[in-house]
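*Asks:* Fold the stuff below for me.
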Amino acid sequence: MHWLWAIIVGLVLGLIARVILPGKQHQPLWLTVIFGIIGGVLGNAVATWIGVNDTKGIDWIRHLLQLAGAVVLVGLGDMAYMAVRGNRRTV
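*Replies:* Sure thing, here's the model as predicted:
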């Protein structure tokens, strides 16, 4: 069940990250979801490291760290995707 939630949260975080980032992202949706999942995990790790992973009420700081991780990874992932894929045109 945790994997299902990770995929759902990764999808949401990845889509929000795509909206936040300026310009057009060229990576496919499945790659955005993967980067969103990894960003969420990274944000949870940072929240645990600084001691704000479990607070009373809504964990806003943890959620913002997850989103920040997703934005960074989606941005870097898009640059890496374009570097690997190049500017090849399909006919």
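
*Asks:* From here on, just use CA atoms for contacts and neighbour counts.
*Replies:* Noted.

*Asks:* Flag every buried residue along the longest helix seen in the chain.
*Replies:* As assigned by DSSP state H, the longest helix anywhere in the chain is helix 60-85. Neighbour counts using 16 or more other CA atoms under 10 Å place 61-63, 65-75, 77-79, 81 of helix 60-85 among the buried residues.

*Asks:* Could you list every helix and strand that it packs against?
*Replies:* helix 2-20, helix 29-50 (3 or more CA pairs under 8 Å, 6 or more residues apart in numbering; DSSP states H and E).

*Asks:* Recalculate using a threshold of 6 Å.
*Replies:* Packing partners of helix 60-85 (3 or more CA pairs under 6 Å, 6 or more residues apart in numbering; DSSP states H and E): helix 29-50.

*Asks:* now the other sequence, so there's something to compare against:
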Amino acid sequence: MDVSGVLSALVAGTAVGALGRLLLPGHQHIGVLWTLVAGIAAALLGSLLAAAFGLGDGAGGDWLEFLIQVVVAGIAVAGLDRWLRASL
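*Replies:* Modelled structure (predicted):
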């Protein structure tokens, strides 16, 4: 992966993580770095899930893949928030 691939993964992870965080009500006790990590992981996992279900191959599938990524990011942010609250 070249530099542009890493930068695009960071931008996509930030966007997916931020949107996933917006899905959750209330205040989350995780910072920007954990949101970024959750977003990048969710983007990768969401892409794998979309490919497993045959989505993301044109005809609006890219939007479905993005929606899956955002939902996975919301789950990841909620899990990280719960984990950090339990460890405090």
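
*Asks:* that older thread, and the longest helix of structure 1 with helix 29-50, angle?
*Replies:* Interaxial angle of helix 60-85 of structure 1 relative to helix 29-50 (axes from the mean of the first three to the mean of the last three CA atoms, to 10 degrees): 140 degrees.

*Asks:* what's the closest non-adjacent residue to residue 69 of structure 2?
*Replies:* Excluding the flanking residues, the one nearest residue 69 of structure 2 by CA to CA, 6 or more residues apart in numbering is residue 46, at 4.3 Å.

*Asks:* Map that neighbour onto structure 1.
*Replies:* Here residue 46 of structure 2 is matched to residue 43 in structure 1, going by TM-score structural alignment.

*Asks:* which ones are touching that match?
*Replies:* Neighbouring residues of residue 43 of structure 1 by CA atoms under 6 Å, 6 or more residues apart in numbering: 65-66, 69.

*Asks:* Try it again at 10 Å.
*Replies:* Residue 43 of structure 1 makes contact with 37, 49, 53, 61-70 under the criterion CA atoms under 10 Å, 6 or more residues apart in numbering.

*Asks:* So residue 28 of structure 2 sits against residue 76, correct?
*Replies:* No: using CA atoms under 10 Å as the test, residue 28 of structure 2 is too far from residue 76 to be in contact (11.7 Å).

*Asks:* got any residues that touch both of the two?
*Replies:* Taking CA under 10 Å, 6+ apart as the criterion, residue 28 of structure 2 and residue 76 both touch 21, 35, 82.

*Asks:* Isn't the last one up against residue 27?
*Replies:* No: contact status for residue 82 of structure 2 versus residue 27: not in contact, 11.6 Å apart, counting by CA under 10 Å.
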